[in-house]
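In: sequence plus predicted model, see below.
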Amino acid sequence: MNNRLLAITMGDAAGIGPEIIVKALAAGDAGRCVVLGSAALMRRTVARLGLMRPVALLDAPDDEAPPDCLPVWEPAGLPAGLEDLQIGAVQAAAGAAAARCIEAAAQLALQGRVAGIVTAPIHKEALAAAGIGYPGHTEMLQALAGGGPVRMMLANDELRVVLVTIHVALRRAIELLDFDAVLSTLRIVQQAARHWGLERPRIAVAGLNPHAGEGGLFGDEEQRFIAPAIAAAVAEGIDARGPYAPDTVFMRARHAPPAHPGEFDVVVAMTHDHGLIPVKYLGVEQGVNVTLGLPFVRTSPDHGTAFDIAGRGIADPRSLQAALRMARQLSAASR
C-alpha cells in the first residue's frame, strides 16, 4: 500500500466541495493527495478563487503530480460538462458524478492503492435524482466494501459520538433498534479504538427515551435491550456504561481540559439527531465524520453541500482539513 496517498472525492459539483478542496490543498499542509473528479471543474474553481495554481490531470491516480499542481484524476464514466452545471442547485448529473467518484475511491482503497479516502459533501436529493439507491456516503461505502456492519462517528477535539442508526426516518430508526444493533455498535467502537490510540475506550451509552426511560415510565427500550446489550459487552471485556439520560451524557463526555476533562472517550447514541446535534453545536468547522467498520479509512467534513453559499468563495475549509489530518492519523495506525 502507498501509505502516503489519500484520495479526495470532489463531492457534489454544484456545492462547496470543489471550493473547500482547492482551499485545503492550497494551504500546503495536506500531504500527498489526489482529487477524484472533473479537472475542468477544478480549474474553474481555482480561477473563481483567483489562485495561481495549475491543475494537473493524471493518467493514473497514483501518478506523481508536478510540483505546486493540484492533482486530479478523472474516473472512467464521469459525466461530462460538470463545469457548466448551475451552482447551488440539485442536479442529477452532479449526483451521478459524486457517486462515480465514491465508487472509484472505494475501489482504489480496496486495491491498496490509496491509504484512505476523504469525501467532500454530497447532496442526497441529487443522488436520488441520478437513481442512486443509497441515502448517503455511509450506506454506499458499506455496500461497496461488501456489506459488513459499519457505523458513523462524528468527532472533534472535545467529543466523539457513534450512532446506532443513521439516515432513516425517526420512526424507522426506533424500529431498527434492538439488542444486536446496540451490541454490534459497541463491538465496532472497541475494535476501532486502537486507531485513536485507545486499547479500552470508556464508552457511554445514551438512552433512547427522556431520562433513559426513568425506570420504564417513559419507555422500556432501555430495559428491554439497551441495558442487556451493555451487560453483554461488559462480559466481553468492553468498558461500556449506561444507559445514561441523553440530555446530560454529552456534557459529561465533553473533553475540554483543564477545567472539564471528559468522563468518557466516546458516546454511543441511538439515533442520528440525538448524537449529532451536540457535536455540531460545538462547531462544524472542526468536526470530522468517520465511518467505522470499513476495511479502509474514510473521513469527511462535518457539513453538507451548502448550496446557499456555493460559488461565492466564502466556504470554510477547516472541517475538510481536519478530515485530512484524521485520515492520515488513522491510516498510520492501520499499518
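Out: Arrived safely, thanks for sending. Numbering: from 1, shown residues only.
In: going by C-alpha atoms from here, please, whenever you check contacts or count neighbours.
Out: Fine.
In: so what touches stretch 41-61?
Out: The contact list for stretch 41-61, computed with Cα atoms under 8 Å, 6 or more residues apart in numbering, reads 13, 18-19, 22, 26, 34, 36, 39, 65-66, 68-74, 82-83, 311, 313.
In: which ChimeraX command selects the buried ones in these?
Out: Filtering the contacts of stretch 41-61 down to the buried ones (16 or more other Cα atoms under 10 Å) takes a single ChimeraX command:
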select :13,18,19,22,26,34,36,39,65,70,71,72,73,74,82,83,311
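In: in helices only, show me the contacts of stretch 41-61.
Out: Using DSSP state H, the members of the contacts of stretch 41-61 that fall within helices are 18-19, 22, 26, 39.
In: for Ala229, state which of those is nearest.
Out: Distance to Ala229, by Cα to Cα, is smallest for Pro18 among the ones in helices among the contacts of stretch 41-61, at 42.3 Å.
In: so the closest one makes contact with Met10?
Out: Yes: between Pro18 and Met10 there is a contact under Cα atoms under 8 Å: 5.7 Å.
In: got another one to weigh against that:
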Amino acid sequence: MTKPVIAITMGDASGIGPEIIMKALAREDVRALCRPLVVGDAGRLREAGLLVGSTLQLRARATPGEAEYAPGTAEVIDLGLIPPGHPFGTLSPLSGEAAYRYIERATRLVEAGEADAICTAPLSKEALHAAGHKYPGHTELLAHLTGTPEVSMMLVAPKLRVIHVTTHIGLIDAIRRIEPGLVERVIARGRATLVKAGIAEPRIGVCGINPHAGENGLFGQGEEEKKIIPAVQACQGRGWDVTGPLPADTLFFRAARGDFDLVVAMYHDQGHGPVKVMGLEAGVNITIGLPVVRTSVDHGTAFDIAGKGIADEGSLVEALRQAAELAPRR
C-alpha cells in the first residue's frame, strides 16, 4: 500500500511552524508514516533549517507530481511569498496572507487528488485578520474553502478525545447557540469518526453546561433539560452508547481513566483546558465533517520563542500520525 501524501501547511511564517516542520521531517518515524509535502516557502524553511541545525536538503516543486521523497530531502510546494530575512516573532499581515494562501493551495491539492490529507502548522488569527481574512481560525477557513456548512473540532491527547459543540465564540453566545439538533449532529460526527478509526461501539460522554450538569435544575435555567437531554435521548434511540449530560469536572477524569472513548464538550474552554493539561506537546486538533482530512498541532504560533530553534515538534509529529491514519488509501 502506498504511503499517503500529507500536505503540511507552513502556517504563520513569523511563528514556530517552519522550525517544527524542519525538525519533524528529519525524523524516521515521520518518513515511515507518510510522504510529507510542505506547502509553504522554501526560503523560509531553509532559514528555519539553519536555526534548528537541520541537514535536510530542500526541494522546491511546482506540483506534487515532481516530488521524489528521497532520503535526506524535504519536498516543498514553493509559493515564494516570504522575503529573505522576514522577522520571526512579530505579528505580520504578510505572514497572515501567506498562511491563508498555503491553506488554500493545500485544500485544492487534496480536492484534486494530488495529496491525501492536510496537516496544518499554527497560524496567527490576528495576522490572518490583518491580511483581510476574517475567519476565527483554521476550522472556519477550511469550512469556507470546501463549502462545508458545519464542521466540528476534535482534540486528541494521550488518554483523551474531545469534540466541541461550539468553539470560537463567546460563552454567552455559545449557550445561545447550543440546541438539541446541533448537539445530536456533533455526537454523530464524532461517533462516525471513531467508528472509521476502528472503534466499533464508541462510548460517548456528554458534558452539561452548568456546574454539576445543572443538578436537576438547581443551577442555571434548565439548559441541560432543554438543550442537551433531547439530543442524548435521540442518540440512545439509535442504539448508540451515549451518556449525559454529566458534570464536566468528573467526566473528564472518567474519560482519562478509560470509561469513555469520546467526550462532547459544550464550549471552547470546557474542552480545551483538560486536553492541554493532559498533553499540550502531544495534542492534535482534527476537523470533523470536512470532505478532506485535516489535522493540526494543538498549540499556537509561539511568537515568544520563534526564531530560536527551540520549539518542540511533538504535536506536529502526532498530527502527522493522525493524518496518515485517517487519510484514504490509494
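Out: All right, it came through fine. The structure presented is a predicted model; accordingly, all values stated were derived computationally and were not measured.
In: overlap in contacts of Pro18 and Met10 of the first structure?
Out: Common neighbours of Pro18 of the first structure and Met10 (Cα under 8 Å, 6+ apart) are Ala120.
In: what's around Arg329 of the second structure, how many residues?
Out: Using other Cα atoms under 10 Å, Arg329 of the second structure has 12 other residues around it.
In: secondary structure element holding it?
Out: Using DSSP states H and E, no element contains Arg329 of the second structure; it sits outside every helix and strand.
In: the closest residue to it other than its chain neighbours and Gln322 of the second structure, how far apart?
Out: Once flanking residues are discounted, Arg329 of the second structure sits nearest to Pro4: 6.6 Å by Cα to Cα, 6 or more residues apart in numbering. Using Cα to Cα, to the nearest Å, one obtains 12 Å as the distance from Pro4 of the second structure to Gln322 of the second structure.
In: contact partners for Leu5 of the first structure?
Out: For Leu5 of the first structure, the contact set (Cα under 8 Å, 6+ apart) comprises 31-34, 62, 113-116.
In: all helices of the second structure, in order?
Out: Under DSSP H, the second structure gives helices at 17-25, 28-33, 42-52, 93-111, 125-130, 138-146, 171-177, 180-196, 223, 229-237, 248-257, 268-279, 314-326.
In: distance to Thr301 of the second structure added to those, as a markdown table?
Out: Shown next, in a markdown table, are the helices of the second structure (distance: least, Cα to Cα, whole Å):
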| stretch | distance to Thr301 of the second structure |
| --- | --- |
| helix 17-25 | 7 |
| helix 28-33 | 21 |
| helix 42-52 | 14 |
| helix 93-111 | 11 |
| helix 125-130 | 10 |
| helix 138-146 | 13 |
| helix 171-177 | 24 |
| helix 180-196 | 27 |
| helix 223 | 36 |
| helix 229-237 | 36 |
| helix 248-257 | 27 |
| helix 268-279 | 15 |
| helix 314-326 | 12 |
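In: quick one: closest of those helices to Asn285 of the second structure.
Out: helix 314-326 (7.3 Å).
In: was I right to think Glu75 of the second structure contacts Gly40?
Out: No: applying Cα under 8 Å, one finds Glu75 of the second structure not in contact with Gly40, separated by 10.2 Å.
In: before we move on, the earlier item: number of nearby residues for the residue nearest to Arg329 of the second structure?
Out: 21.
In: do the same with Ile118 of the second structure
Out: 30.
In: which ones are touching it?
Out: 6-9, 106-107, 110, 292-295, 323.
In: repeat the analysis, applying 6 Å as the threshold.
Out: 6-8, 294 (Cα atoms under 6 Å, 6 or more residues apart in numbering).
In: Leu326 of the second structure matches what in the first structure?
Out: In the first structure, the residue matched to Leu326 of the second structure (TM-score structural alignment) is Leu330.
In: deepest-packed of the helices of the second structure, please.
Out: Highest mean neighbour count among these (mean count of other Cα atoms under 10 Å): helix 17-25, with a mean of 26.
In: quick one: map Ala253 of the first structure onto the second structure.
Out: Alignment note (TM-score structural alignment): Ala253 of the first structure maps to Ala255 of the second structure.
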